[in-house]
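Asker: just to be clear, the model below is a prediction. Sequence and coordinates:
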Amino acid sequence: MVRRSIPHYDLYGDQAVPGWSNSFNFEWIPERSGPNNWEIQPHVHDAFVQLLYLTQGTVQVQLDSARHFVRAPCLLVVPARTVHGLHFSPDVQGAVVTATQKPLESLASVLMSELLPVIRTPTVLPIEESSRHADALMPLFLAVEREYRHPASGQVAAGMSLLTALLVQVARIQDSLQTATPSITSRKSAQIERFRALVDARFRTRLTVDACASELGVTAGQLTRLCREVLGISSLDVINARIVHEAQRDLVYTSTTVKQLAAALGFDDEAYFSRFFRKQTGQTPREFRASVLAQMSGTAAAPVVLPSS
């Protein structure tokens, strides 16, 4: 059997940017889909959530193992690590925003925890044009566009705040339809979501594939086959990617030593953690931190002396 490979992008066709970064992007749907003959092949964003608002046309959408055909007006929510592909009609119109998911989740956990399932659940949401909540959607998308296209002090903070307001409207529309709208209803997709939730909750405990499989009521082999079929990667890859994502963010945005970080992520030995990190990223934790801090300061990636662990 030939193992398929699902591309991982920042935006479709672009090289993926680091998942530890804070960023957001705005585009009109035809900008990217038009040059691709209205076809966006299945791919994954490792750290980014997307919200698409179709105001005209139709779309055939794949979200993990589920497929839908929907007409405008509608909203699509595509969380990080969701395999998704889209085929638009040539008359499509609408907007799409892409943002780093973890900062949005952090804001939601403080401001409105009910937004967390909105951010994390792949969703196809029909819009009733008469809905008073729907009236607020396009003004918010346009505000995000203005913030994105005119960089100024506090751009990321303003953008993330506007996106949080946009997610509030999505939640209100869901409530008005009296449905939780988890568009992924297949058994396979439900199992994947349970697995992801388990990994998010316990990745700091050196979670094993066997332990996950046991908790989900499947064998380790079944879980790995399921992940390869739906996500294009193994179950161990899912766990390792979550650990690396957290490690990269802490290395960039905190002064935590490598030894402290290793312990916080469930590694008893700093050297073992460093070997694990290098295998996953091609760099040691110290090399990664030095390189990124140099880039962020606008200097060349020269060796940086870091505190000992």
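Answerer: That came through fine.

Asker: CA only for contacts and neighbour counts going forward, please
Answerer: OK.

Asker: burial check on the residue nearest to residue 192 when sequence neighbours are not counted, number of neighbours?
Answerer: Leaving aside its chain neighbours, residue 192 sits nearest to residue 227 (7.1 Å; criterion: C-alpha to C-alpha, 6 or more residues apart in numbering). Using other C-alpha atoms under 10 Å, residue 227 has 22 neighbouring residues.

Asker: take this one as well and set it beside the first:
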Amino acid sequence: MTAEVPFFYIYGEPPREVDSRFVHVERVSDRVAVHNGHVSAHSHPHLHQLSFWREAEGDYLIESERMTLPGTALVVMPAGIVHGFDVPVRGDAIVISMSEGFWADCTEAMDARIVDALAGPRLLDVDEMAEEFGLLFERVEREYRYPSWAQADAMAAYVRLILILIARLGEARNKAGSGVNAQGKRLLTRFHILLERHFRERWSVERYVEELGTTAYLLNNAARGGHDLSAAALVRGRTITEAKRLLLYTALQIFEISTTLGFEDQTHFSRAFRQAVGQSPATWRAVHLAARR
């Protein structure tokens, strides 16, 4: 029953309350004595993070998926997402950690395409834009280390530019979302927000449609344009992602996970998981736990 994924204020430090406009900037190398290039799976429940990596050819973990870090990369990590990494000690990154309030200040009134590009965790190869991203991250770092008048506003301005570049990069690469108009993007963003709040309650698509004040046609059109999936598939996918997270990072029994995710019973949960993943929850857990050892 005890969760095995630690959560921190800043890595290695116990959780604490933060101010509404809290920002913290440091380099991964600042804590190398603590982690020596290996940061175990953890999360920051109240902090969003942006990190810019150089010479970081290692592994990066997001939830249950392990990815390869390219030499130059940018990671978008929303609050509460489980993550970790293994990189050579020479690899380094500038990490900007922001409270919900500061993040909201940065994204308020932004184009819907930008907000949608930041809806989930991302690991981006940014080699072709390394100079631009590097300069902006270094400006944020300088503002943090050498505070002056209007420090928070200056850092927020640089963060906004970083977010705009991320969205532009996505547009240039024809990432998901290119097939939906601005109105559809706003609807999709609102849907993602509701989904995060209520997926454990097993809301039907009809309930989301009602709460959003739209139609099933418009919601599905936005979902297919943004993700090439139906709204129902996105709901199922979010539930399965959370199930994997609980199976891999907690000691909860399968019937407890079933209850946590709003299923009627363990049988219904196991059937849904097998249909999505191709393995029973118990088998999937055993295989992935063995791979972590």
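Answerer: All right, it came through fine. What you see is a predicted model, and the numbers here were worked out from it, not measured in a lab.

Asker: could you report the TM-score for this superposition?
Answerer: Superposed pair, TM-score by TM-score structural alignment, normalised by the length of the second structure: 0.62. Supporting alignment: 217 aligned residues with a C-alpha RMSD of 3.6 Å.

Asker: ranges for the helices of the stretch 101-250 of the second structure?
Answerer: Using DSSP state H, counting those that start in this stretch, the helices assigned to the stretch 101-250 of the second structure run over residues 112-117, 130-145, 151-172, 182-198, 205-212, 216-227, 231-249.

Asker: which residues are in contact with the counterpart of residue 168 of the first structure in the second structure?
Answerer: Matched to the second structure by TM-score structural alignment, residue 168 of the first structure sits across from residue 164. For residue 164 of the second structure, the contacting residues are residue 114, by C-alpha atoms under 8 Å, 6 or more residues apart in numbering.

Asker: map residue 120 of the first structure onto the second structure.
Answerer: By TM-score structural alignment, residue 120 of the first structure lines up with residue 119 in the second structure.

Asker: for the spatially closest residue to residue 210 of the first structure that is not a sequence neighbour, grab the count of nearby residues.
Answerer: Leaving out its chain neighbours, the residue that sits closest to residue 210 of the first structure by C-alpha to C-alpha, 6+ apart is residue 220, at 5.3 Å. Per other C-alpha under 10 Å, the neighbour tally for residue 220 of the first structure reads 19.

Asker: circling back to that earlier point, can you redo the helices of the stretch 101-250 of the second structure as a markdown table with distance to residue 98 of the second structure?
Answerer: Listed next are those as a markdown table, based on distance: least, C-alpha to C-alpha, whole Å:
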| stretch | distance to residue 98 of the second structure |
| --- | --- |
| helix 112-117 | 16 |
| helix 130-145 | 12 |
| helix 151-172 | 10 |
| helix 182-198 | 19 |
| helix 205-212 | 28 |
| helix 216-227 | 27 |
| helix 231-249 | 24 |
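
Asker: which residues does the residue lying closest to residue 243 of the second structure once chain neighbours are set aside contact?
Answerer: Nearest in space to residue 243 of the second structure, with sequence neighbours left out and distances taken as C-alpha to C-alpha, 6+ apart, is residue 257 at 6.9 Å. Residue 257 of the second structure is in contact with 243, 246, 247, counting by C-alpha under 8 Å, 6+ apart.

Asker: which of the residues you listed has the largest number of neighbours?
Answerer: residue 246 (24 neighbours).

Asker: which position in the first structure pairs with that residue?
Answerer: Using TM-score structural alignment, the partner of residue 246 of the second structure in the first structure is residue 228.

Asker: over to residue 152 of the second structure?
Answerer: Using TM-score structural alignment, the partner of residue 152 of the second structure in the first structure is residue 156.

Asker: next, count neighbours for that match.
Answerer: By other C-alpha under 10 Å, 17 other residues sit near residue 156 of the first structure.

Asker: now it: how far from residue 143 of the first structure?
Answerer: 13 Å (C-alpha to C-alpha, to the nearest Å).

Asker: could you do residue 91 of the first structure as well?
Answerer: The gap separating residue 91 of the first structure from residue 143 of the first structure is 24 Å, by C-alpha to C-alpha.

Asker: cool, residue 61 of the first structure as well?
Answerer: Residue 61 of the first structure is 26 Å from residue 143 of the first structure, by C-alpha to C-alpha.

Asker: repeat that for residue 191 of the first structure.
Answerer: Here the criterion is C-alpha to C-alpha. By it, residue 191 of the first structure lies 37 Å from residue 143 of the first structure.

Asker: swap in residue 216 of the first structure?
Answerer: For residue 216 of the first structure, the distance to residue 143 of the first structure - C-alpha to C-alpha - is 42 Å.

Asker: circling back to that earlier point, I'd say the match of residue 152 of the second structure and residue 23 touch.
Answerer: Yes - counting by C-alpha atoms under 8 Å, residue 23 is a contact partner of residue 156 of the first structure at 6.5 Å.
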